[in-house]
Each structure stands twice: as structure tokens, then as C-alpha cells.
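K.L.:
for reference, the sequence and a predicted model appear below.
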Amino acid sequence: MILGLLVCTAGAAASLFLPPPGAMAHLAQIGRFQGVILLVIGVFFYFSHFRAADLFAKIALRLILGGLLALGGALLLFGPVASATRNMPLPLATETLLAVVILGGAILLYLRLGHWIDLLVERRVFGKRDPRQMIQDFRQQIGSQNSRASLIASIQSAAIEALAMRPEEIQVEPGLPDHTAPPADLLIPILPSSSKPIHLAVSLQGDRRTLLTTEIDLLHEIALYTGKRLNDLEREEERIERVRTEGNLSRQLVEAELRALRSQINPHFLFNSLNTIASLIPSEPEKAEKMTIRLSSIFRYVLIQSGRPFSSLHEEMEFLRTILEIEQIRFGERLSVTFEIDSAAEHLMIPSLILQPLVENAIKHGVTPKIGKSHILVGAQLHDDTIQIRIEDDGHGLRTDNDLDRRLRAHMTNGTGIGLQNVRERLSTLYGTAAALTLTDLESAGCRATMTIPLYGAKNANSSVARGR
């Protein structure tokens, strides 16, 4: 404003006292009109308390810069350039070329200096930080935050820092604006399309009467990035909840399936055991008592394991010993049993009660039909990354071709009820294709049932049981 007064006064005084038409007289005439423009711009700039004051200041200074560059270019073109090209062979062409060069240089200089003018207005005149740097810092800050509360606190603190205002003047309001409360001077949506919309409310109090355009643009940008981050968090929470729900449903389905499979206990073993006890009571009461105690231990173990999906290999082998002791009492000298258990595998976990159907299968199809003595071998050892459990008998096996044996083989390999199909379903439910159950004929006589359980599955089962599952 003062500069405009000085230029206007100096131009008027020069027009009165300098003789025309000299160069200084022309310059004084230009100064009279340009000084008025400077005066008007200065007045607006000095009393600016409106929203676009920063833009007005930038544009005004750019206009002044453009006028100065145009004036300097004109003086250069019609002064030294005109004098230098007057005595050249092609004065008009040379002057035109130099005019284009001067114009291009003035444009490039205007663009470069215009950028510095913007920075001068934002940082020196209005005391603001670089908005681009503030946005970059804000994006890095919210990128590592994973809660709604921390994001709301971050946008509020960023807005307070950007506007240099008090915390009570900037609030993050959930839902629609409250018409009963004092209206906010500026309301910027953060999540406008959400079921729970959020707005950034700015209330101008005290001496602060307006917001600059760059400040409003900055608030809109940080609100936009905050809304995107909140949407990402909502989608991530929904995905986690969906995965958790699907996991719970899958676990419940597997547990229900396993309970249904474990509940299919063969009643023939109970009937045979009770009949044997009844027949031994008159003649051999001591064996009947021993068999009753063993039968009680078996059903106690079944009741205990009914709520547990896994047991240690050692517990399952002791359970099989008790079953086979009862069978030895029932068959007498006809049945002998051998256990070959790798001690390194005894602590690993296997599905509860999964070996009982294999032993019953060996008794029913290997020992019972055979005339004379029979032998059952129960073995378990570690092989590569698996546990291999085998149950062998020296009965007829699977190699004969008569109708009875074909039906027997179909029953053993396909298995219905609590048979081998039950075992295969449990293995498939727990381990997928990593576990297997195979039946093979022995070279001499009999059949071998081999169950393969992945070692990692046994370890996972062990950790699950340790956690109390």
C-alpha cells in the first residue's frame, strides 16, 4: 500500500516537472497508473479477513511480478535491443527474434518466481507449514495405526497443528450435525457414506474470524485419507470376524463329526465279554473277576476319552493291552499277543480310540475263524516324518477267492459301522490326505493293517491338548 502511494506520487510529480516526450516521462506516466493498482492491492491485502485471502495475496503478488517483468522486457526491447539492431542487415527479423527470446525468458522467470511467491505467502506472511509435507507426514502417521480412536485423535491433532487453533475449536463429531448445539463454522465429512458418519467440525472463536483456502483444502485432504484408512480398518475387522466365525463353525463341525464317529462303539465286544464272564463264574471265578476288572478299566477309559479328541500313543497302547488281555482270557491258549513300540513315539498324540476297531477287526476276521493258535502283533515306530502303527494277525488274510472271503474282504476294506471306514473318515477329517490306512496280506499268512499319521499332525495335536482343548 505504501509502495503504491510512493509510485503514484512519484509518477504524478515526474509528469509535471519532466519535459515530454523523454523516456523518463513515459516511465512516470506508467508509474501513475501502476501505483493506483498497487495501492488498491495493498488495501485489500492489509484488511484481508476473508476465506480466499491467501489466494488473493498470491495472485496479487503474481500480477505485480508479471507487470514488473513486462515493464522490464518492454524497456529492454525498445531500449538497448532497438539501438543494437538498428545497424544490422536485417533489423526487423533480429529484433523479432530477440523479442521472442525475451518473452520466453520472462515466462520461465515468472513460473519460477511465482512458486517462490506462493511459498513466501504461505510461510512468511501467513506462517503456515508446507501442506504437501504435512500431508505426507500425516499419511505415514495413520498408516501404522490400527484403531478407530487413534485415527480420530490423529486427525484432530493434525487439524489443530495446521490451523494453530485450540483443541476445543476442532472436534470430530460422530453422526449427523446436532442442530440443538451451536453450529460449526466448517463441517468436513470424514465418513459420509458410512452407517456411522463422522465429520470434522471447526468452530472459529476469539480473534480467528476466517479460514484460508489452503487450510480448508488441507483439512479436506487429511479427512479424505482418514476416511480411507477407517474404511480399510472396517473391512479388515469384518474380514477377521468372518475368518473367526468360519473357523469356529469349522471347528464345531469337525468336533461334532469326531464325536459322532467316536460314539459308534462296537457292542459285540461287550456282549462277548459279558458272555465269557458269565461262563467263567461257575468254573473259574478268579478269571471272571479279572476279566470284570479289565472290562471296567476299558469303559472307564472310554468315558474319560470321550471328551478328548487326542490321546498319547502310550495311553492308547495300554488301552489295547487291556482289550487284548480280555480276549486272551476268552480265547485261552489259542491267542498270544506281542507289542513292539518305539519309545520315542510314545509321547506323541493320536486320535482317541482309533486303534480299537483295528484290533477288533483282527480278532473277528483273523483269530475267530482260524482253527488252532493265533498271534496278534501290535507295533508302532517313527518313519521319516510319520508315525506308523501296524496291527498284524496270522489268520486267513485277504488272498482267498471264495464267496465268503470276498464278502469278508469287502467288509474289511470298505468298512461299515464302526469298522475301517469309520477309521478312515476320522483320519481324513483330522489330517486330510496326509494320513492313510492300508490293508495288506502277509507273505506267510494273515493280514496287516497299517495306519500312517503325519508327525507334524501329532505334534499339533500334542500342543492342542496341552492348551486344554
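P.N.:
The structure has been received and is ready for your questions. Numbers count the residues shown, from 1 in each chain.
K.L.:
when you work out contacts or count neighbours from here on, use the C-alpha atoms and nothing else.
P.N.:
Will do.
K.L.:
so which helix or strand takes in residue 336?
P.N.:
Secondary structure assigned from DSSP states H and E places residue 336 in strand 335-341.
K.L.:
by contact count, what packs against that strand?
P.N.:
helix 313-331, strand 374-383 (3 or more Cα pairs under 8 Å, 6 or more residues apart in numbering; DSSP states H and E).
K.L.:
make CSV out of the ones you listed and add distance to residue 250 and mean neighbour count.
P.N.:
As requested, these are arranged in CSV below (distance: least, Cα to Cα, whole Å; neighbours: other Cα atoms under 10 Å):
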stretch, distance to residue 250, mean neighbour count
helix 313-331, 26, 19
strand 374-383, 30, 18
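K.L.:
out of those, nearest to residue 107?
P.N.:
Across those, residue 107 has its closest neighbour in strand 374-383 (82.1 Å, Cα to Cα).
K.L.:
centre of the chain to the following helix or strand past the closest one, how far?
P.N.:
For strand 374-383, the following helix or strand on the C-terminal side (DSSP H and E) is strand 386-393. Put simply, strand 386-393 sits 43 Å off its chain's centre (Cα atoms, centre = their mean, to the nearest Å).
K.L.:
put this beside the first:
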Amino acid sequence: MHGAVSTTTFFAADLIGYTTGLLITSLLLVLTLRAAKLPGTPLANIVFAACGLLWSAGGLLHAGALAAGHPYASFIARATQALQYTGAAAFPIPILAIWRPFAVRPWQKTAARIVRIASCISAATITALLWYAPVSSAAILRATSYNAGILIVLGAAISLRRDSTLRAVYGPSLALVIAICGATLTIGLARTSPGNSWIGVGFGFIGSHLVLLVLLLAFLLFARFRYADVFIRYGIRILLAGFWATLLSFTAQSPTVMHVAEHASAPAAMHVFVVILLANFFLLSFTFIDDRLTKSVIRWLFREPDYRAALRSLAAALQDVRSESEVGLALEKAARGPLELNGARWVALDPAACPAPLLEGEVVELDRADKLRRLLPLPNVEVLVPIADSGRVTHLLLVAPGAARPGLVMQDLNYLRGAAAQCGNRLDALRREREAAERESREAVLQQQVTEAELRALRAQINPHFLFNSLNTIADLVVRDATRAEAMTLRLAGVFRHVLANSSRPLTSIRDEIAFLRTYLYIEEVRFGDRLHVELDMDPEIANEDIPSLILQPLVENALKHGLSPRPGPGRLWISARAGKGEIVLRVEDDGIGPGAAPAGVGLTNIAERLATLYQDRASLTLAPRPAGGTCAVIRIPRSPR
């Protein structure tokens, strides 16, 4: 038990701090390597993450070596410290490289190039001295700290100007310079403090961890880094856990806790009890602070729009659109506005030129060397977002963030995925609405055609010639054969009853159609007498198959009127319904004068139109002469699946 905070406490804090830093820099390096091929991820980002990893890994190994009892002058302590400060010596190189685009004037470009060259030379020199020089290690470490501070200050003074530097870059860069100067000062004071004094160890601890914490956070403010928000979310969690662990370490060794423990009857048990209470308190506070702190930092760093409000606004806008082009315009507006993109374009998918993952619905990010970028209608495209309609990708959203804004982060990509999904759903709804309208239109046209056919059938039965002949025949039969007159009257009524009963039915069974023809032909047989001989043949297999109602009556009427009526002597009429290979074959044949003398009537045209409406190009009507004389009309209709 100690009555005051000792240097041993700082060893524990160092171990926790460097472990935290190692986790953060490892995460950063993994994410930067993953984003290496994406636009806006320069090599400087990876070098920066590697420098941070060297600093944290070297610091952790050095603190562990000292905590294990190795003296400062031992080989292990010196080697681990050399590893740590190798990262510090190289820190200015990636930072100056990231600032390079903001040196726009000729003198700035020249001076910035000189400073970058100097940073590379100094890094190589310091690294060589750290590992191989026999001079004082403390002097080299101080030189490393001063070198980093001087180069960063020079680079910022040369490259950064308020009028030529983005505000999102200038402020964080200024904070970065201040942090570097602070770290340089505290590390320098630590190296000049006598021995292992409390003040020297404290300054060393603050300086070491100030470098890591502030540099990483400042880096994310201006680096074009795809996974920056992911890194921030997990990085803050790691930092907060490390800070809480450090705070617990200091608190557990504080004079107050030690005083309470020493005055208890069982000091060790009391100390353990107090530490457990403190650990539970920090754990509960961690869960409370972590989420709020992460959201606040991400909102501050990335100035995220209200994605939910933007998606709600897009959903409301999509309710009013009625075409694919309007959906595309709404999506382009929803992408450009909230994300402040340089360009966004809705295009139709070309499967031959698209990567396979895109066809599977995945967002594709194009690297700088991708040949597809040169084929796209929008320059500098970085991201392709698929839009799927009914599970099939039909369109793409081309996204070009532009050089003036930070790179897209994962939250931005998730927003674009959500917007694309909404547009895909709207496309699906529009397609369904269009199909329903087309179906209703076809049904309306079909109903109109059926009605017209029925009216023509009625006119054919009620026209003066038909009605006059039928009534004369009935009047004559009343005197000669009252029974047949009554039967013919009933048959005539049956014809009208069938037409009226099927006025709202576009389809009827073959059985009913043949039954109607029997009734219709009975009247015609009475009128023609012995001159007309009719044969009806129906395949029982297809008796219940559906065909367009009144589809055969115009063909029968055409055969009687234009084929058999002008011919002297008896005539024959054959009507058949047969099953073909996946189709129904309906035939109306006569041995009359043939089709050459028969003009094309509206009845035949109506049949062709009705077949096209119902079956598109899967049904047909042909009219041809019979080899033995007369006419053969054939209708082919696809069979309905059972």
C-alpha cells in the first residue's frame, strides 16, 4: 500500500494507454488497407496508420520491459524505445503529404517540396541514430520530438492559408499543430527532468499519449477515408475503455482509497472491495457515455445530415411520381442534396459492362485504375449503387463525391443503399400499376370486342333478311307441320337467349360453343332444306376447354352466306374441335364456291383482333381453299395449363 501516486502507477497507466493505442492504430491500419484501392485513400493514410502502430507497439513493449524490471539502459528497453520513436520520426512525412494539395502558389509548392524532402532525410537519419548510434539516447529522443514539431509547424505555415484551404481542413490542422507542439514540449520536459522523478514520468506520460490521441482524431477530420466513421465508432470505444481503465488504476492507488483501506480491520479486503465498487461504477458510466459521446463526435466530425428525415422526404416525393424517369430524378436529388455530392446520375443497367457483385445487388466502389470509370457518363465516379426491381437489378446510381468534400463514409453508403431500396420498391409498384392498367385495358378492349361480336351476331339474326326468312319458314310450318314450327320458334329463341346470356363472358367452353352452333344451324337447316348437310365433331378431351365466345359463329355464317348459298345443289359443312400439340384446333370447312369469290368481312377481322388481344401472337386464324373445293377456316388457340 502506498500513500501517494508513484511512478509504478504511471507504468500501469502506460501499459493501459499503449495497449489502447495499439488497438486503435491496428484498427486504423486494417481499415486503411481495406480502403487502399478506393478513390480518396492516398498512401499517406496507410503510412500515417503504420507510424501510429509503431509508436503504440514500441511504447507498449518499452513500458512492459520497464515494468518487468529491465533498466532504462538495457538493450531491450533501448530497442523498444527505438521502435517507438522510429514511428515518431516518420510522423511528419504522411502529414506533410496530406497537406500537399493545399499548397497552390508556386513558392508554396517549392517550399513544401523542400520540407517534405527534409522530413524524409531527417526520418532516415533519426532512425539510423536510434538503432545504431552510440550517442546519448536521451539526446536522440529529444531531437526526434523537436524534429517532428519543427517540421509540422513549417509545413503548416507554408501549405495552409485560410483563403486556399477548406475550413474543414484548416481548423483541424491548426489543432494538430498545437497538439504536436504540446507533445514536443511535454516530452522534452520529461527528458530534462532528473531521474525517475514523479514530474518527469508524468510529463512523459502526458506527452506520449497526447501524440496518439490528438493526432488520430485530427487525422480523421481531413483525411478522405471511407471507413472513418467506423474507425471513430470503435476508436472512441477503445479510447474510452482505456481512459476508464487508466482512471481506475489511478483511483485505486489514490491517497483517499489507501487511507480508507489502511483504517479498516482487513485493509487488503477493503481495498479489493473499493476497487470492485469503482470498477462497477466505471462500467455503468461507460455504457451511458459511450453511445452519446460517439454520436456527438461523429456528428461534429462529419456533419452528418439527418438521414431518417432525408429518407422520409424521399419516400413522400416518390408517392407522387408516375414514371421511371421521375423516380431517377427524385433519387438524384436525394443523393446530391443531403450528401453535398458533386454529381449523381441515374442510368439504366448494362449487364455486359457491369461487375458481377453489382448484378447481385452489392454496392461497388471503383478504384482509380478501374477501366469502367472511363465508360460511365458521369466523370470521377467512385461508387455504383444498384437499384433492384422485383429482385433484379435494372438501374444504377452513379455517385461522384468530388474533390471538395470529404470522402464518403459507411453511414453515407448506408443512406444511399436505403434510398436505392426505396426507389426500387417504387419501380416495382409502378410496374405493377402499369401491368394492372394494361390488364384492365386489355380486358376492356376484349369486352368491347366481345360486345361488338355479340351485337353483330344479333344483327345477323335480326336483320330483315334473316328474320323474314325465319318467320316465313315458321309461318309455312305452322300450316304444314305445327310441331316443327314450334320447335323452330324455340330454337330461334334459344339463339337469342345464348347471345344475351354470354354478353358479359369473354370465354366459353367448347361444349357450349358447339351446342350454340347446333341451335343456330338447326334454323339454317330448315331454311336450306335438303341442300345443307352439317357434320359436327368435338374431341371429348377438350370439351371443357375455354375458347372465346361466339368465335365460330362468324365462320359458320361466312361459309353459309358466301360458300354454300351461291352454289346450286346440296352442300356440306364440317365443324370440328380437336386437340393439337399444346393447342386447340377449330375448323370450319365447306364445299362451296371457295374463298376467291368471298369478300373479307368484318366478322373475320373481328376474330383476328380478338385472338390477338387474348393470346397476342400465340393464336392464329387462317383461311384457305380446300383441295376438293370449297373453303377451310382454321383457328389455333393455345391450351390453358391445368
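P.N.:
Received, thanks. These figures come from a predicted structure and were not determined experimentally.
K.L.:
need the helices and strands packed on strand 335-341 of structure 1 in a markdown table (columns: distance to residue 80 of structure 1).
P.N.:
Listed next are these as a markdown table, based on distance: least, Cα to Cα, whole Å:
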| stretch | distance to residue 80 of structure 1 |
| --- | --- |
| helix 313-331 | 105 |
| strand 374-383 | 99 |
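K.L.:
which one of the ones you listed lies closest to residue 293 of structure 1?
P.N.:
Among those, the nearest to residue 293 of structure 1 by Cα to Cα is helix 313-331 (9.6 Å).
K.L.:
that closest one aligns to what range in structure 2?
P.N.:
The aligned range for helix 313-331 of structure 1 in structure 2 is empty, by TM-score structural alignment.
K.L.:
and that helix, what other elements does it pack with?
P.N.:
Helix 313-331 of structure 1 packs on helix 267-283, helix 285-305, strand 335-341, going by 3+ Cα pairs under 8 Å, 6+ apart.
K.L.:
and it, how far out from the chain middle?
P.N.:
Distance, centroid of helix 313-331 of structure 1 to centroid of chain: 50 Å (Cα atoms, centre = their mean).
K.L.:
what's the answer for stretch 335-355 of structure 2, then?
P.N.:
11 Å.
K.L.:
which ones are touching residue 385 of structure 2?
P.N.:
Residues near residue 385 of structure 2 by Cα atoms under 8 Å, 6 or more residues apart in numbering: 358, 362-364, 396-399, 416-417, 420.
K.L.:
could you do residue 117 of structure 2 as well?
P.N.:
No contacts exist for residue 117 of structure 2 under Cα under 8 Å, 6+ apart.
K.L.:
all helices of the stretch 351-469 of structure 1, in order?
P.N.:
Assigned by DSSP state H, counting those that start in this stretch, the helices in the stretch 351-469 of structure 1 fall at 356-362, 403-414, 420-431, 455-466.
K.L.:
what are the buried residues along the last one?
P.N.:
Neighbour counts using 16 or more other Cα atoms under 10 Å place 455, 457-458, 461-462, 465 of helix 455-466 of structure 1 among the buried residues.
K.L.:
the helices and strands packed on strand 335-341 of structure 1: which one's closest to residue 5 of structure 1?
P.N.:
strand 374-383 (100.2 Å).
K.L.:
on that earlier part again, hmm, who's touching the strand holding residue 336 of structure 1?
P.N.:
324, 327-328, 367, 373-381.
K.L.:
ok, the residues you listed vs residue 283 of structure 1, which is closest?
P.N.:
residue 328 (17.0 Å).
K.L.:
could you check how far the closest one is from residue 339 of structure 1?
P.N.:
Distance, residue 328 of structure 1 to residue 339 of structure 1, by Cα to Cα, to the nearest Å: 14 Å.
K.L.:
repeat that for residue 163 of structure 1.
P.N.:
82 Å.
K.L.:
compare neighbour counts for the two and give me the winner.
P.N.:
residue 163 (19 against 14; other Cα atoms under 10 Å).
K.L.:
OK, contacts around the aligned partner of that one in structure 2?
P.N.:
Using TM-score structural alignment, the partner of residue 163 of structure 1 in structure 2 is residue 339. Contact analysis of residue 339 of structure 2 by Cα under 8 Å, 6+ apart lists 305, 412.
K.L.:
rerun that using 10 Å as the cut-off
P.N.:
Residue 339 of structure 2 sits next to 303-305, 307, 333, 401, 405, 408, 412, 415-416 when contact means Cα atoms under 10 Å, 6 or more residues apart in numbering.
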